[in-house]
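1. missing the sequence, but the structure's below:
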């Protein structure tokens, strides 16, 4: 009776042993990307895996000491510069305030392309120094890691995985060439909008033209900022016949920080694993003083505002108007802000250097989330069912908020033109128009209704790669094809040539028979 139970238990223990004690080398991206990578690292550690994190000497948030991982600090800079980021934000706001939307947008895009070029250049300089450090590379070889986990918004982790010959798992929404799907999955421009186009999957002819033009412009951006940096590096280290995107496309598993409550329906691939909201969790109790402030809001509830990890303060005139708008509401406001205290701040507003975002969004008294549009914040708002007022700043944030606006769960404002009255009007609309909260509750229900928690799904596939030394059976070989082969242009040309040849033979045969017939008639007449 007990033998089958003991046998089953032995199988389970043996299977666990195959995974426990795995060694993971992590090459992360700093900033907000580190926040979600840290969640995966902590979960890997809790499951008994040994995690080593590579960090540049100028890392912002990636600490050298942690109970969840060992770190290797590289004697190189990763290209992170908070001062440049603040400067870019101020410049972009000034440009937007000057009007001329098209030329403003073009000027901002050019600034972004220049910044992207410089960031990739600095990242690859760091990789050159790493690859030239024989002692470091030998130690990484000798460590016998089971896989490399990296964020492909920078290419360092991908390049390192191929140099070490290790299986590769990507924690991805963006690669060095844009949105992750575009690098690996078919992307028909007829119904898959390019990020930044602010289009849905239902496009008119004019919108499809716009989508196509933006696609060409994006291709130019990546040709300038990415290809000019990565192509010579990859040719030097991996051979002249290797295209740098092949190294990304050959990753075993793509852990996609997205799902189809946020993404428009589109083609995907078998090695893409969706883990949107993996960092979300039920709210924990708030600290006593914060809970007391929240409860003091009574039936009116609370508004939460934060602009993420990269932007700690806004220009003073904007904060004055935002504070004045908050002061006119009966709701209590919790605002993460490190800048100068606005003179218009009301008694209903609590300003903090840091706030427990997930726990506040999960509190039953939270009514609205005022946010900048980072993916992490969007997913936490969806998870907890909290409608949004958007103040997108840069990068993918306007596109993220467009998706929320299209689903009817957000009111979006242009930060450059925000003033007291229009901000107050937007807050009141989301607070008192029931459709915003109702639609967000539907979105939250769809997001939560899954057979497996997103973080557990991510862990399963990371451990799957450890157990099987990769996942080549899920990986398409299409990335090894040329553009001509991939789109079957050579096949179409061959078939067209065959058709033309048959047609030419047919015409020649008809001409030949017609001449023979004509000659016979001519002979008979003579």
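-> Thanks, I have the structure now. Not measured: the values here are computed from a predicted model.

2. going by C-alpha atoms from here, please, whenever you check contacts or count neighbours.
-> Will do.

3. can you give me the helices for the stretch 351-500 of the chain?
-> Per DSSP state H, counting those that start in this stretch, the stretch 351-500 of the chain carries helices over the ranges 357-361, 375-384, 397-406, 420-432, 434-448, 454-468, 483-486, 489-525.

4. for the third one, packing partners?
-> Contacts of helix 397-406 with other secondary structure elements, assessed using 3 or more C-alpha pairs under 8 Å, 6 or more residues apart in numbering; DSSP states H and E, are made with helix 375-384, strand 410-412.

5. again, 10 Å this time
-> helix 375-384, strand 388-390, strand 410-412 (3 or more C-alpha pairs under 10 Å, 6 or more residues apart in numbering; DSSP states H and E).

6. kindly reformat those as TSV containing distance to residue 94.
-> Shown next, in TSV, are these (distance: least, C-alpha to C-alpha, whole Å):
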stretch	distance to residue 94
helix 375-384	25
strand 388-390	19
strand 410-412	19
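
7. comparison target below:
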């Protein structure tokens, strides 16, 4: 009996040691998010799960708890962090240090400078201080011996500081068009004449007035970026003074994965180490639950309209009641069925053709053969998912980059845009009917979906390829622009322009003086000749 127990214990020990050795040899990836990551958290965790399943990776995800955080069951190791104790008197954290997403503030201000004025950036610096000052967390991560970091770049310069302090090569993740702060600090030329900047709400083909607006916003963003990076650097200096400045870290990200492509956003000038991989989370639709499937099929030939305001913009208590009532009234006049992500408490008397749900399997519903139209806030994730499945979009942008996303869809003939501040039942009904009855919108959306299906590699496949490259080889210097030695005025050839101006002025001056000298000599000779003639 004793020998049998010893053999069992020996076998268990052997299996444990073998598993430990396998884990020790597996590639290790650290995912770092900003204070609030929204849907990016799910996207990058899904990517991490594929790396675990297909590449044998060990993936650790650091996420910060918010009032929108949900429990997960994942093969990725998820480390939940909070700001405890929370900053004194802050309205953005509860007593446990959980972040309160300012959804109502986003609805009121539309994001951008309104958020800055309301003090919504202050929690970012509290998060930065907490992340960089936690020596126990740093030592715990250092002992794991990661091979690379996947850093969500959205207001997450302190994540870059931590990754550099750990000595890790960095794959950056940009969940939107590659414009704004991250792009301004990188080698990518974000030209104000052709690329609407972040939160501008401008269309891709801008007139003179719009280009002037865009240029002014780019300059304002540059100023705000400098002020923001100065505060980040003050925190960095206290905890990791040997790590380079935040601006330099942004410019030295080894590779950036941009979650868009040139079917969902205007083509852009991107250096080789910035890869527009596309919709990482997109996939073919899976079977719906019996309840959803029965509702979808009950729509018959008329089909289904899907309504969702996404994750960050949707909160049962903050969506304006006027908006809900206008859409409910418009939906009641349609012969189509409607799946609407909205609390039943806000719509006590829903029309018979409207199904209210608290949660929506968005990819699967958009990919259903009965879906005809998507009513969306036009976050980049929702735009990509709609176009992946060939569904036109009625855009109701709420904040930040959603305005320019909507403008691009309308420019390409993939949807229509409504101003949420001027919604009326007739305008909403007219837009819905136009999108549902005109074949051109659906044909163009399905054309793009067919183009995407012809690509032999999915966006997730491309992202995994580049992550593997960075994990295996570290810095991919052959992809980097050779411009780190240039200052901004050298990058934009202002020094060359000044040299040309000096040369031009000098040449004109010399020619002018030579001509003047020749003219004076000619006059003297004429005077002398006249004098001789009189003699």
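-> Thanks, I have it. These numbers were taken from a predicted model, which means no experiment stands behind them.

8. circling back: deepest of the helices of the stretch 351-500 of the first structure, which one?
-> helix 375-384 (a mean of 24; mean count of other C-alpha atoms under 10 Å).

9. now the residue most central in space within the first structure: how far from residue 483 of the first structure?
-> Nearest to the geometric centre of the first structure sits residue 173, at 2.3 Å (C-alpha atoms, centre = their mean). According to C-alpha to C-alpha, to the nearest Å, residue 173 of the first structure and residue 483 of the first structure sit 24 Å apart.

10. kindly report the same for residue 387 of the first structure.
-> For residue 387 of the first structure, the distance to residue 483 of the first structure (C-alpha to C-alpha) stands at 43 Å.

11. on that earlier part again, please tell me how far the residue nearest to the centre of the first structure sits from residue 273 of the first structure.
-> Distance from residue 173 of the first structure to residue 273 of the first structure, by C-alpha to C-alpha: 11 Å.

12. same question, residue 521 of the first structure
-> Distance from residue 521 of the first structure to residue 273 of the first structure, by C-alpha to C-alpha: 75 Å.

13. try residue 85 of the first structure
-> 32 Å.

14. swap in residue 294 of the first structure?
-> In terms of C-alpha to C-alpha, residue 294 of the first structure sits 38 Å off from residue 273 of the first structure.

15. neighbour count for these two, which is higher?
-> residue 294 (23 against 20; other C-alpha atoms under 10 Å).

16. contacts only, for the equivalent of that one over in the second structure.
-> In the second structure, residue 294 of the first structure lines up with residue 296, judged by TM-score structural alignment. Contact analysis of residue 296 of the second structure by C-alpha atoms under 10 Å, 6 or more residues apart in numbering lists 288, 290, 303-305, 337-339, 355, 365, 368-371.

17. and those residues as CSV, adding distance to residue 462 of the second structure?
-> Formatted as CSV, the contacts of residue 296 of the second structure follow (distance: C-alpha to C-alpha, whole Å):
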residue, distance to residue 462 of the second structure
288, 28
290, 34
303, 34
304, 33
305, 32
337, 37
338, 35
339, 33
355, 37
365, 25
368, 26
369, 27
370, 30
371, 28
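
18. give me the subset of the residues you listed that lies in strands.
-> 304-305, 337-339, 355, 371 (DSSP state E).

19. so which of these is the most crowded?
-> residue 304 (29 neighbours).
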